[in-house]
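Trainee: could you work out the structure for the sequence below:
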Amino acid sequence: MVAILLWLISAGAAFAAGPRIVSMNVCSDQLVLSLADPDQIIGLSRFSRDAWQSWAAEKARNFPRLSGEAEDVLLLKPDLVVVSLFDKRATRDLLKAHGLHLVEFTVPRTLDEVKDQIRAMGDVVQHPDRAEAEIARLDATIAHARAAASAHHYRVLPLERRGFVSGDHSLVSSLLAAAGLANAAGELGVGAGGFASLEAIVKLRPDFILVSEAGDRAEDDGRAFLLHPALERFYPQSKRIVLPERLTVCGGVMLADALDRLTEELQRVTQ
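Mentor: Purely as a prediction, here's the structure:
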């Protein structure tokens, strides 16, 4: 990352309108869409328009969608390619071998790391002022969420399909902690995350469970776990905080919206 930023500084004169950018990852898509000028964006990942994963899916429809392979990126000849370290190594190596400049982002696990990535992307797209404005908005929503939970010490269990829980070393856990909530998954002994049995969840008795969607329909066995009669008995809708997955699956400016939604949900379930 440091090498890329130094290269950007040295090439600044050539990028009077900002570098032309391709993003190959759904999380970097959202950072680019939030901070870059539209005419800087010449291609986004193949999942950029997936509303389940991307908070910016509708906005992404205005830009070309790539296949995920190196060939169409090479045809576009971008100034920079933004990727995740989880993108295919062979593709990244091929792009580098053809002389393209890659900016590689890791997966953030804390809100501080998210802020660092927003700043880094602001530098990459040459709009650091926009990055600082988004960080200020994120800080404001953190304060708002904390105020909503300040009178209580709620234990919340982030619960996903098939009984997967996000542990202490996860972005969701950092989000809860910022709002003054405790992640009950720590009591199950999981780190970044792991599966918990129905019996362990019921025995744990958190104040609330955090789920990605409401409703009483199960389209498959994974979703059916969340609608098990035992969970519905102890955790009806009044005990479920609903935070759509597209607001938490990536680290970025959408976390301000996630915290606003979390505040609204806290007010709903505690009134």
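Trainee: from here on, just use CA atoms for contacts and neighbour counts.
Mentor: OK.
Trainee: what sits closest to Tyr263 if chain neighbours are left out?
Mentor: No, residue 263 isn't Tyr; it's Thr. Ala145 (4.9 Å; C-alpha to C-alpha, 6 or more residues apart in numbering).
Trainee: burial measure for the one you found, as a count.
Mentor: 25 (other C-alpha atoms under 10 Å).
Trainee: helices along this protein, start to end?
Mentor: Remark: helices assigned in the chain by DSSP state H are 2-10, 26-35, 57-60, 70-76, 89-97, 111-124, 128-149, 171-178, 198-204, 221-226, 229-234, 254-270.
Trainee: any idea how far Ser67 lies from Gln40?
Mentor: Per C-alpha to C-alpha, to the nearest Å, Ser67 is found 19 Å from Gln40.
Trainee: which one's more surrounded, those two?
Mentor: Gln40 (18 against 15).
Trainee: residues in contact with the spatially closest residue to the more buried one that is not a sequence neighbour?
Mentor: Once flanking residues are discounted, Gln40 sits nearest to Arg20: 4.6 Å by C-alpha to C-alpha, 6+ apart. By C-alpha atoms under 8 Å, 6 or more residues apart in numbering, the contact set of Arg20 is Asp39, Gln40, Ile41, Ile42, Pro78, Asp79, Leu80.
Trainee: need these in CSV with distance to Val107, can you?
Mentor: CSV is the format used below for these (distance: C-alpha to C-alpha, whole Å):
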residue, distance to Val107
Asp39, 26
Gln40, 24
Ile41, 22
Ile42, 23
Pro78, 23
Asp79, 23
Leu80, 19
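Trainee: before we compare anything, build this one as well:
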Amino acid sequence: MRWLVAIICLAGSPAWAQAPQRVVTVNLCLDQIALRLAAPGQLVGLSYLSHDPRLSVLADRARAIAPVRAKVESILELRPDLVILDRDAHANLKRLVRKAGVPILEVPWASSLEDAEGLIARIGAALGREAESRAIIADMQEQRRQLSRPGPPTALAATLQANRGTAGKGSLMDELLHLSGYRNLAAELGIPAYGRLALESVLAGRPDLLVLDGSANANPARATEFVDHNALLALAGSTRLVSIPLKYTVCAGPENIEALKLLRETRR
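Mentor: Got it, this is the predicted structure:
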């Protein structure tokens, strides 16, 4: 228990002598981890985004738990004994929650599989669910070992997201592509983790694989019209398309294994 107390003290929160019984999270990615780790009834509030099946892989499970917005009233009415928050966000909210005497665990953003494993371990310790966290991490590592393609990446891939967004160098998708044996066109063009990639650049790059969320334009909008853009027809015959739902890559965590499985299928 001493190391659990140390973790919480380092986060700037009061220590407690036993596992919390009423936990709230207000961040989609933290929701996904807490849902996997928490004991029955231990989690009493999640961000409202966790109820959205387009973003949350555990939406069905999340709907049984109260949706919460990042407002102190919404959180305190659930009478939490622990609130888990992103370290780099909601400074005023944290101040108000602490003022109300509620312990807070601040955790860093996870942008890689290794980061996610560290986050799972840390939240598991805070919830008193160390065995569960170890099992999840071990499964992630084994699945990654089985799905990763050995050797340096050879084929070239490009990713397109809403508003011509892309996942560049150092992004989670960049890591998933490399594990699957693909070089990342955006990274090779010098685009950072979160940037934009013009359709013209995709056409000029002639990637072997184009990654997008095929359901993104189910409700047509300017931000997602690229999914059905005629220009992409020019890649037919030379480029494979794979649809990876956003919910598998929006957060670093066990759900990334589903993205790796879809990418692995493209190399067969």
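Trainee: TM-score for these two?
Mentor: The TM-score (TM-score structural alignment, normalised by the length of the second structure) is 0.87; 263 aligned residues with a C-alpha RMSD of 2.7 Å.
Trainee: one step back: quick check, nearest of the contacts of Arg20 of the first structure to Leu210 of the first structure?
Mentor: Among these, Ile41 lies closest to Leu210 of the first structure (C-alpha to C-alpha), at 34.7 Å.
Trainee: number of residues surrounding that closest one?
Mentor: With other C-alpha under 10 Å as criterion, Ile41 of the first structure counts 23.
Trainee: how far away is the residue mapped onto it from the second structure from Pro67 of the second structure?
Mentor: Using TM-score structural alignment, the equivalent of Ile41 of the first structure in the second structure is Leu43. Remark: distance between Leu43 of the second structure and Pro67 of the second structure (C-alpha to C-alpha) = 11 Å.
Trainee: please apply the same query to Arg164 of the second structure.
Mentor: 31 Å.
Trainee: same question for Ile75 of the second structure.
Mentor: Relative to Pro67 of the second structure, and taking C-alpha to C-alpha, Ile75 of the second structure is found at 10 Å.
Trainee: neighbour count: those two, which is higher?
Mentor: The neighbour comparison of Ile75 of the second structure against Pro67 (other C-alpha under 10 Å) goes to Ile75, with 23 against 20.
Trainee: enumerate every residue touching that one.
Mentor: Counting by C-alpha under 8 Å, 6+ apart, Ile75 of the second structure touches Val24, Gly45, Val68, Arg69.
Trainee: likewise for Ser171 of the second structure?
Mentor: Contact partners of Ser171 of the second structure, counting by C-alpha under 8 Å, 6+ apart, are Ser111, Ser112, Pro192, Ala193, Tyr194.
Trainee: need the residues touching each of Ile75 and Pro67 of the second structure.
Mentor: Residues touching both Ile75 of the second structure and Pro67 (C-alpha under 8 Å, 6+ apart) are Gly45.
Trainee: mind checking which of the helices of the first structure is nearest Ala184 of the first structure?
Mentor: helix 198-204 (7.9 Å).
Trainee: once aligned to the second structure, how far is that closest one on average?
Mentor: In the superposition with the second structure, the average deviation recorded for helix 198-204 of the first structure is 1.3 Å (mean C-alpha distance after the TM-score superposition for the first structure).
Trainee: if I look at the aligned residue in the first structure for Ile137 of the second structure, how far off is Ile42 of the first structure?
Mentor: Under the alignment (TM-score structural alignment), Ile137 of the second structure pairs with Ile135 of the first structure. Distance, Ile135 of the first structure to Ile42 of the first structure, using C-alpha to C-alpha: 25 Å.
Trainee: re earlier: surely the match of Ile137 of the second structure and Lys115 touch.
Mentor: Yes. Here Ile135 of the first structure reaches Lys115: they are 6.3 Å apart, a contact under C-alpha atoms under 8 Å.
Trainee: and Leu74 of the first structure, how close does it get to Ala131 of the first structure?
Mentor: From Leu74 of the first structure to Ala131 of the first structure the distance is 28 Å (C-alpha to C-alpha).
Trainee: between those two, which has more neighbouring residues?
Mentor: Between Leu74 of the first structure and Ala131, Ala131 has the larger neighbour count (other C-alpha under 10 Å), namely 26 against 14.
Trainee: next up, the contacts around the more buried one.
Mentor: Leu35, Ile118, Arg119, Met121, Gly122.
Trainee: 7 Å instead?
Mentor: Neighbouring residues of Ala131 of the first structure by C-alpha atoms under 7 Å, 6 or more residues apart in numbering: Leu35, Ile118, Arg119, Gly122.
Trainee: name the nearest residue to the aligned residue in the second structure for the third one, ignoring sequence neighbours.
Mentor: Arg119 of the first structure maps onto Ala121 of the second structure when the alignment is built from TM-score structural alignment. For Ala121 of the second structure, ignoring the flanking residues on the chain, the nearest one in space by C-alpha to C-alpha, 6+ apart is Ser133 at 5.5 Å.
Trainee: and if you look at Arg134 of the second structure?
Mentor: Sequence neighbours aside, Ala121 is the residue nearest to Arg134 of the second structure in space, at 6.9 Å (criterion: C-alpha to C-alpha, 6+ apart).
Trainee: give me the neighbour count for that neighbour.
Mentor: Ala121 of the second structure: 22 surrounding residues under other C-alpha under 10 Å.
Trainee: list the contacts for it?
Mentor: Ala121 of the second structure sits next to Glu130, Ser133, Arg134 when contact means C-alpha under 7 Å, 6+ apart.
Trainee: please list all residues in contact with the first one.
Mentor: For Glu130 of the second structure, the residues meeting the contact criterion (C-alpha under 7 Å, 6+ apart) are Ala121, Gly124.
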